[in-house]
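Trainee: I would like the atomic coordinates for the input below:
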Amino acid sequence: MNPLDVLRDSFYFFQRNLSRIVTLCLPLVVLEALLQQLLGHAVEPDAFPGYSLIVELLVYPLYTGALILFLDARSRGESPATLDLLAMSVTLWPRLAVLVAINSMLLRVGLSLYFLPGVWLMVMLAFTEYLLVLRSLEPLDAIKQSFQLTKGHFLRILVCMLCVMVPLWVFKGTSVTVYAELQNPVLSLLMDSAYRFLQLFLSVVLYRLYMLICEKPDTPDSTA
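Mentor: A predicted model of the protein is given here:
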């Protein structure tokens, strides 16, 4: 399970299915970015930080759940309709929202403890969403199972995550500087939407890792 092979296969899948992923996720991604932008204008800079998380919990689980269901369907050679995937995602929303809230709180606590515990938690929680959606686990059970699955694979998962996230962090930092100078809300919305959409590639990478780790050691690799 070479990280470069995982990234290559994931990129190939993302590129080949880009139009479906755009149709499925981009409208909700833009909606989330718009709501976050409106919230940023409506509240004071030092306001309760939980407001941003509330917006995330309203929208993020919907397109993430739909994407995971799409990835699973494509891995079995199926191509369900976009509306069917979104409808199934709506039924998953309550449990997935609870999971996202728990993960967010754990990561914030971990990052506040000299950063490294947050990085460790980021890796150990990597498969929680897939376990909840694909195995119908409850949030706490998905967290426990993710800790078990990631054991022995920490470095591989971390390398794959950093290969995706570091360029995105650079893009995010650059875009914040640009639209802070221009003060253009439309440009801000476009760049924030692009950043959120590109983050979906990480979901594809982690799904690929999840499938490989769940396979038997002697099972040949297969594309996502």
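
Trainee: contacts and neighbour counts: CA atoms only from here.
Mentor: Fine.

Trainee: buried sites along the lengthiest helix in the chain?
Mentor: Longest helix in the chain by number of residues, with DSSP state H as the criterion: helix 82-112. When neighbours are counted by 16 or more other C-alpha atoms under 10 Å, the buried residues of helix 82-112 are found to be 82, 85-86, 89-90, 92-93, 95-101, 103, 106-107, 110-111.

Trainee: residue boundaries of the strands in the protein?
Mentor: For the chain, none of the segments meets the definition of strands by DSSP state E.

Trainee: can you map out the helices along it?
Mentor: Secondary structure of the chain by DSSP H: the helices cover 3-16, 18-42, 50-75, 82-112, 116-124, 128-135, 139-150, 154-182, 185-198, 200-214.

Trainee: Tell me which other helices or strands the fourth one touches.
Mentor: When contacts are defined as 3 or more C-alpha pairs under 8 Å, 6 or more residues apart in numbering; DSSP states H and E, helix 82-112 sits against helix 18-42, helix 50-75, helix 116-124, helix 128-135, helix 139-150.

Trainee: just the angle between that helix and helix 116-124, please?
Mentor: Compare the direction of helix 82-112 with that of helix 116-124 by axes from the mean of the first three to the mean of the last three C-alpha atoms, to 10 degrees and you get 150 degrees.

Trainee: residues contacting residue 166?
Mentor: Under the criterion of C-alpha atoms under 8 Å, 6 or more residues apart in numbering, residue 166 has no contact partners.

Trainee: this one as well, want them side by side:
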Amino acid sequence: MNPLEVLRDSLYFFKRHLGRIAQLCLPLVILEAVLQQGVDSAVGADGFSGYSVIVGLLVYPLYTAALILFLDARSRGEAPRARDLLAAALLQWPRFALLTALNTLLILIGISLYFLPGLWLMVVLAFGEYLLVLKGLAPLAAMKESARLSRGHFWRILLCILAVMVPLWLLKGASVSVYPPPQNPLVSLLIDSIHSFLQLFTTVVLFRMFMLIAEKPEP
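Mentor: Modelled structure (predicted):
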């Protein structure tokens, strides 16, 4: 399994289906950015950062689950309607939100322990969302199975994640340098929405890797 081939195939898919992905996810991505702005404005720069996490838990599971369902459908040659995908994603929301909360908590704790444990957890838990949405596993079971599937593939998964996230982090940093705080609310909304939407490419990349690993026969 060549990570470069995974990235190439994922980029081709993302570009080919960009319109459908935008139609499915972008409204919720923008809603999330609007809510984040509202929370930031209400609590101030020194306010409790947990409110931003709560906003993410409200919206992120919806568009991510919908995207995963779309990816799975396209892998089988199907073309479901956006509203059907969103309806199915809504049913997944409680379990997905719990999984996201657990993953976020563990990764933040890991990052606080000299960063590397957080990076390790990010890789080990990378497939939990797909297992929950596509296999119907409970959050803890999905986390456990993700750890099992990632065994022996750590560096490949890490390379794929960093190949997507590092350019996005640099892009976000560059945008902040060009438009430093305090930003115009519309500019801030545009930057945050574009950044969050582009992060969906990570979901596409990890789905491709998940499918390759999950379909690999046991030795």
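
Trainee: of all the helices and strands packed on helix 82-112 of the first structure, which lies closest to residue 180 of the first structure?
Mentor: Checking those against residue 180 of the first structure by C-alpha to C-alpha gives helix 18-42 as the closest, at 12.9 Å.

Trainee: What is the mean deviation of the closest one from its aligned residues in the second structure?
Mentor: Mean deviation of helix 18-42 of the first structure from its aligned counterpart in the second structure after superposition (mean C-alpha distance after the TM-score superposition for the first structure): 0.6 Å.

Trainee: residues making contact with that helix?
Mentor: The set of residues external to helix 18-42 of the first structure that reach it, using C-alpha under 8 Å, 6+ apart, is 14, 51-52, 55-56, 59-60, 62-64, 66-67, 82, 86, 189, 192-193, 196-197.

Trainee: one more time with 7 Å, if that's ok
Mentor: Applying C-alpha atoms under 7 Å, 6 or more residues apart in numbering, the contact partners of helix 18-42 of the first structure are 52, 55, 56, 59, 63, 82, 189, 192, 193, 196, 197.

Trainee: Looking at those, which is nearest residue 9 of the first structure?
Mentor: Minimum separation from residue 9 of the first structure among the contacts of helix 18-42 of the first structure (C-alpha to C-alpha) is found for residue 197, which lies at 18.7 Å.

Trainee: Near the closest one, how many other residues are there?
Mentor: Neighbour count for residue 197 of the first structure, taken as other C-alpha atoms under 10 Å: 20.

Trainee: and if you look at the one 10 residues further on?
Mentor: Neighbouring residues of residue 207 of the first structure were enumerated by other C-alpha under 10 Å; the total is 22.

Trainee: which ones are touching it?
Mentor: If you count contacts by C-alpha under 7 Å, 6+ apart, then residue 207 of the first structure has nothing around it.

Trainee: gap between it and residue 216 of the first structure?
Mentor: Counting by C-alpha to C-alpha, to the nearest Å, the gap from residue 207 of the first structure to residue 216 of the first structure is 16 Å.

Trainee: Mean neighbour count for the helices and strands packed on helix 82-112 of the first structure - can I get that in a markdown table?
Mentor: What follows is these, written out as a markdown table (neighbours: other C-alpha atoms under 10 Å):
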| stretch | mean neighbour count |
| --- | --- |
| helix 18-42 | 17 |
| helix 50-75 | 19 |
| helix 116-124 | 17 |
| helix 128-135 | 21 |
| helix 139-150 | 18 |
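
Trainee: Using JSON lines, please lay out the ones you listed together with distance to residue 212 of the first structure.
Mentor: Supplementary listing: these in JSON lines, determined by distance: least, C-alpha to C-alpha, whole Å:
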{"stretch": "helix 18-42", "distance to residue 212 of the first structure": "22"}
{"stretch": "helix 50-75", "distance to residue 212 of the first structure": "12"}
{"stretch": "helix 116-124", "distance to residue 212 of the first structure": "16"}
{"stretch": "helix 128-135", "distance to residue 212 of the first structure": "13"}
{"stretch": "helix 139-150", "distance to residue 212 of the first structure": "11"}
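
Trainee: how about those, which one is nearest residue 165 of the first structure?
Mentor: Of all these, helix 116-124 comes closest under C-alpha to C-alpha, at 11.8 Å.
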